[in-house]
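> I need the structure of the sequence given here:
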Amino acid sequence: MKDDNRDSHDNHDNDLVERIYQDLRNGIVQETIKPDQKLSETTLSRSYNCSRTPIREAFKRLQYEGLLLTIPKSGTYVRKETPVQLVEIEQVRTYLEKLAFRLAIKTITPRELAEQAERVEKMKHLLDQPTFSPREFSEVHFAYHRGLIEASRNDLLCRTFDGLNLRYSNLFQEGAGTSMDVVRTSNREHALILEALKAGDCALGEDLIETHLWKHKKIRNKYPVDL
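From the prediction side, this is the model:
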């Protein structure tokens, strides 16, 4: 009976840590919790009616993902990426997608190709609407890029991609603060990348991905770095 009670208590603690972790992660990604914002263990423990231990466990997971930063004798803060770090993330993402394309040529299924084509058409449809929704477009835009990554059949590549997206989700906010001409050009590039994938043209696909992810980004104008 004691073992059963202990197991039940452990499960409750694990569930609580998971809930705190998910709540904080969603808040950081959606920016309801702002970059550089200090997180208080005391305040959070009161909010969740728990000790500080589950809060600290959730903090550890978020620190591992690069979302939080703990400064000795100061506290725990939401990490704010520097301009150089943002450039580094975009560089790594570019090479990840080029690798994914190379692998996906051999592994992508007809169904996955059809799903990618549907996403391109969905983005085109959203661009043709009288009122453009950056959030809805970004959801499909992310699904397109995540679809290419998944088609690589490389779990480590997928996890690395997801980690980068968590640290800088705004990379996928295509359309927010961007001219519509640039967004339309971006979606034409999506279609060209898909055609290169269907044709099995690795060199063309990698060139298109580099252009798509790197050359048009506003970040390149502010922080020029050669690939």
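> Please make it C-alpha for all contacts and neighbour counts, starting now.
Will do.
> how about whichever strand or helix holds A114: buried residues?
According to DSSP states H and E, A114 maps onto helix 110-127. In terms of neighbour count (16 or more other C-alpha atoms under 10 Å), helix 110-127 has its buried residues at 113, 116-117, 119-120, 123-124, 126-127.
> Output the contacting helices and strands for that helix.
In terms of contacts (3 or more C-alpha pairs under 8 Å, 6 or more residues apart in numbering; DSSP states H and E), helix 110-127 is packed against helix 134-150, helix 180-199.
> Quick check: which of these is nearest to D4?
helix 134-150 (40.0 Å; C-alpha to C-alpha).
> Can you identify each of the strands in this structure by residue range?
Counting by DSSP state E, the chain has strands at residues 38-39, 68-71, 75-78.
> Please dump those strands into CSV; it should also carry mean neighbour count for every row.
Listed next are the strands of the chain as CSV, based on neighbours: other C-alpha atoms under 10 Å:
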stretch, mean neighbour count
strand 38-39, 17
strand 68-71, 17
strand 75-78, 18
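> Just send those strands back as TSV, with distance to I55 too.
What follows is these, written out as TSV (distance: least, C-alpha to C-alpha, whole Å):
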stretch	distance to I55
strand 38-39	10
strand 68-71	13
strand 75-78	11
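> which stretch among the ones you listed comes nearest K217?
When the strands of the chain are compared by C-alpha to C-alpha, strand 75-78 sits nearest K217, at 24.5 Å.
> Give me whichever of the helices and strands packed on helix 110-127 is most buried.
Neighbour counts (mean count of other C-alpha atoms under 10 Å) averaged over each of the helices and strands packed on helix 110-127 peak at helix 134-150, with a mean of 19.
> Proceed likewise with the subsequent sequence, for comparison:
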Amino acid sequence: MATAKSTKTGTTKRAADVVEKVYKQVKEMAVEYRFRPGERVNEVELAQRFNVSRTPVRQALSRLVHEEFVTFVPNRGFFAREITPEDVRQIYEYRAIIEVGGFNLACERATPEQIAALERDWMERSGEGQSSDIMGEADESFHMDIAQMANNPYITNALRDVNAKLRFFRQIDLENPARCKNTYNEHAAVIAGLRNADPAGAEILRRHIVMSSEHAIEVTKEGLARIFFETSRK
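Next up, the predicted model:
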């Protein structure tokens, strides 16, 4: 009986590992908009791609429904998330609320060593001539590091979820040389605010994050054009 129980436990763990692996792969596809907005997600194709049955694919997609990367329509299946300029603007607003709260707590809780490491890591990762992909990763890491200084896992988890939803658009935004230059200046001001525990740093951070309606339209249009152009070539 012990052997049978051990075998069953091992089988269950392997099945869970398969679901987790498929989930991560499909989520990466959703984050990078390799599914067109509104496109029906083909479970059979995904199962063939990952060499698994449809069961772990369905389980992975169900998790992504709760995370709002895909939607489910009864009797029709799973569909890639839609996106509009207003969606992008509102997600950036939500991100600002999370990060400003995290910044205020970090002012109380961050150590001088953590702040020095934040500045050093940002400068090392965002050197001159970096691609927008690298800049996007460096920028995301910078903001996550501040959130982690708040020592509140709910803040870091919420920001991690928001970052995934915005990653595609963040990288497009940072292709703009003026935006990139502003990012350096504003990050320096945020670091100074942390060092001095200055509440004014929170407002600098908020303005740094929040998109105007006009800019949200511009970035979303560019993003959608790329999504449909890239998928049309496959």
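> about what we covered before: which one of the strands of structure 1 lies closest to A104 of structure 1?
Of all the strands of structure 1, it is strand 68-71 that lies closest to A104 of structure 1, at 33.1 Å by C-alpha to C-alpha.
> Touching the closest one from outside, list them.
59, 62-63, 76-79 (C-alpha atoms under 8 Å, 6 or more residues apart in numbering).
> Look up how far A147 of structure 2 lies from S6 of structure 2.
Using C-alpha to C-alpha, to the nearest Å, we find S6 of structure 2 at a distance of 41 Å from A147 of structure 2.
> on that earlier part again, tell me the angle of the helix holding A114 of structure 1 relative to helix 134-150?
If you take axes from the mean of the first three to the mean of the last three C-alpha atoms, to 10 degrees, helix 110-127 of structure 1 sits at 160 degrees to helix 134-150.
> OK, contacts around the residue sitting nearest the centre point of structure 1?
Centroid check for structure 1 by C-alpha atoms, centre = their mean gives N165 as the closest residue, at 2.0 Å. Taking C-alpha under 8 Å, 6+ apart as the criterion, N165 of structure 1 is in contact with 171-172.
> tell me the angle the helix holding A114 of structure 1 makes with helix 180-199.
For helix 110-127 of structure 1 against helix 180-199, the angle by the same axes, to 10 degrees is 170 degrees.
> And G136 of structure 2, what's its match in structure 1?
Using TM-score structural alignment, the equivalent of G136 of structure 2 in structure 1 is S138.
> contacting residues around the closest residue to that match other than its chain neighbours?
Leaving out its chain neighbours, the residue that sits closest to S138 of structure 1 by C-alpha to C-alpha, 6 or more residues apart in numbering is Q173, at 5.3 Å. Q173 of structure 1 is in contact with 134-135, 138, counting by C-alpha under 8 Å, 6+ apart.
> do that again at 10 Å, thanks
The neighbours of Q173 of structure 1, taking C-alpha atoms under 10 Å, 6 or more residues apart in numbering as the test, are 134-139, 141-142.
> how about these in JSON lines, adding distance to E97 of structure 1?
As requested, the contacts of Q173 of structure 1 are exported to JSON lines (distance: C-alpha to C-alpha, whole Å):
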{"residue": "P134", "distance to E97 of structure 1": "22"}
{"residue": "R135", "distance to E97 of structure 1": "22"}
{"residue": "E136", "distance to E97 of structure 1": "22"}
{"residue": "F137", "distance to E97 of structure 1": "20"}
{"residue": "S138", "distance to E97 of structure 1": "17"}
{"residue": "E139", "distance to E97 of structure 1": "18"}
{"residue": "H141", "distance to E97 of structure 1": "14"}
{"residue": "F142", "distance to E97 of structure 1": "12"}
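> which among those residues gets closest to I89 of structure 1?
Within these, the smallest distance to I89 of structure 1 is 15.8 Å, found for F142 (C-alpha to C-alpha).
> Now do that closest one against I149 of structure 1, distance only.
From F142 of structure 1 to I149 of structure 1 the distance is 11 Å (C-alpha to C-alpha).
> could you point out the longest helix in structure 1?
The longest helix of structure 1 (DSSP state H) is helix 2-29.
> Which positions in that one come out as buried?
So for helix 2-29 of structure 1, counting by 16+ other C-alpha under 10 Å, buried means 16-18, 20-21, 24-25, 28-29.
> which residue sits closest to the residue mapped onto E82 of structure 2 from structure 1, ignoring its sequence neighbours?
Here E82 of structure 2 is matched to K80 in structure 1, going by TM-score structural alignment. With sequence-adjacent residues excluded and distances taken as C-alpha to C-alpha, 6+ apart, K80 of structure 1 is closest to P35, at 4.9 Å.
> what does that neighbour align to in structure 2?
In structure 2, P35 of structure 1 lands on P37 (TM-score structural alignment).
> Settle this for me: C202 of structure 1 is touching R102, isn't it.
Yes. Counting by C-alpha atoms under 10 Å, C202 of structure 1 does reach R102; the two are 5.9 Å apart.
> ok, back up a step: neighbours of the match of E82 of structure 2, how many?
By the criterion of other C-alpha atoms under 10 Å, K80 of structure 1 has 18 neighbours.
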